[in-house]
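Novice: no FASTA, just this:
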């Protein structure tokens, strides 16, 4: 399939994403200006968003990575969240911001926040590119959010469909036709 010729329903354009990330970066910079900030990116989905976000933050920032698993190859979460690769360093003395691509059921973010709280950071908050509150299974509202979206399966800008489409520079809705 030639992705150059594919027509998708674009939910968040490149320009909208760029503008919103600059706003989030400015807000996070202000909120953490007198603190020791550590950003933890949840791989793999958040890697593009997190890279752009930390470049928009104008204060010193330490970056760590975690890998979790809850989806496998399915279109919805299994409900079981597993930490596949944990942060390497100590969180003590840091104000932690966990960055993810999307929060829908909120099971992953809830699990990660609780897991990281046990490592004694000064504070811990969450930042997501996309929030899909209609699918919540646990009560959680991201502290920083790029866009609130409808209950659609999405891909692009780091979010995958199968093993592909993370490289698309915008977020689009995956239709039944795309799944063929």
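Specialist: Cool, the structure landed. Every value quoted in this text rests on a predicted model; they were computed, and no experiment measured them.
Novice: C-alpha only now, for contacts and for neighbours.
Specialist: Will do.
Novice: can you check which helix is longest in this protein?
Specialist: If you go by DSSP state H, the chain has its longest helix at helix 14-31.
Novice: what angle separates the helix or strand following that one from helix 14-31?
Specialist: Per DSSP states H and E, helix 14-31 leads on to strand 37-43 as the next helix or strand towards the C-terminus. If you take axes from the mean of the first three to the mean of the last three Cα atoms, to 10 degrees, strand 37-43 sits at 140 degrees to helix 14-31.
Novice: elements contacting strand 37-43?
Specialist: strand 61-69, strand 95-103 (3 or more Cα pairs under 8 Å, 6 or more residues apart in numbering; DSSP states H and E).
Novice: please work out which of the ones you listed is packed deepest.
Specialist: Mean neighbour count (mean count of other Cα atoms under 10 Å) peaks for strand 95-103 among the helices and strands packed on strand 37-43, with a mean of 25.
Novice: ok, and here's another one to check against it:
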């Protein structure tokens, strides 16, 4: 899905497909260097990180296993509720492994802070975060993010895995919706 398929629902494009791809190339190169010779497991956070996980993992120059978790703190709204629910847990044992959480966006930081604590308590050697987007102005807790694609303003965004009420995830760019689309 591209901008022309939005039928006027998109207010602004913040990041193009090309910008996202270039930044993922840079992030992958740094991950390759940082984790050389280490037992790395990528953990994607469903559903938003599907695109980031696919694109980032294909840019790595090594075979790397993946696992998935589904956690939620949004529901169908536009702001994080702060209450984290596990919807799908890992299939892998992470004891003694280096875990890199792959996320689409860090908003309040509440979900990621909880997730880092949860995975660390399972005996991982290390737990780090790679996120396509971060909203520094929305942070409610400090979360150490090792790899950040882009810092963006505190606006509700869609595309590249990010949704509004399960819509617009497959938009190839990251942008903002017109306020009338979600009644803001």
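Specialist: Good, I have the coordinates. The shown structure was predicted, so the numbers you read here are calculated from the model rather than taken from an experiment.
Novice: re earlier: just give me the mean distance for the longest helix of structure 1 relative to structure 2.
Specialist: Mean deviation of helix 14-31 of structure 1 from its aligned counterpart in structure 2 after superposition (mean Cα distance after the TM-score superposition for structure 1): 0.5 Å.
Novice: for the helices and strands packed on strand 37-43 of structure 1, which one sits closest to residue 6 of structure 1?
Specialist: strand 95-103 (22.9 Å; Cα to Cα).
Novice: quick check: the closest one aligns to which part of structure 2?
Specialist: Counting by TM-score structural alignment, strand 95-103 of structure 1 lines up with residues 98-106 of structure 2.
Novice: from the contact counts, what lies against the longest helix of structure 1?
Specialist: Other elements packing on helix 14-31 of structure 1 under the criterion 3+ Cα pairs under 8 Å, 6+ apart are helix 47-56, strand 144-148.
Novice: between the ones you listed, which one is closest to residue 3 of structure 1.
Specialist: Taking the helices and strands packed on helix 14-31 of structure 1 one by one with Cα to Cα, helix 47-56 is closest: 18.8 Å.
Novice: residue 44 of structure 1 - how many residues pack around it?
Specialist: Neighbour count of residue 44 of structure 1, defined by other Cα atoms under 10 Å: 18.
Novice: contacting residues around it?
Specialist: 67, 158 (Cα atoms under 8 Å, 6 or more residues apart in numbering).
Novice: aligned partner of it in structure 2?
Specialist: Residue pairing (TM-score structural alignment): residue 44 of structure 1 is matched to residue 47 of structure 2.
Novice: wait, residue 58 of structure 1 sits on residue 29?
Specialist: Yes: with contacts counted by Cα atoms under 8 Å, residue 58 of structure 1 reaches residue 29, the gap being 5.9 Å.
Novice: which one's more surrounded, those two?
Specialist: Between residue 58 of structure 1 and residue 29, counted using other Cα under 10 Å, residue 29 has the larger neighbour count: 20 against 13.
Novice: great, nothing more from me.
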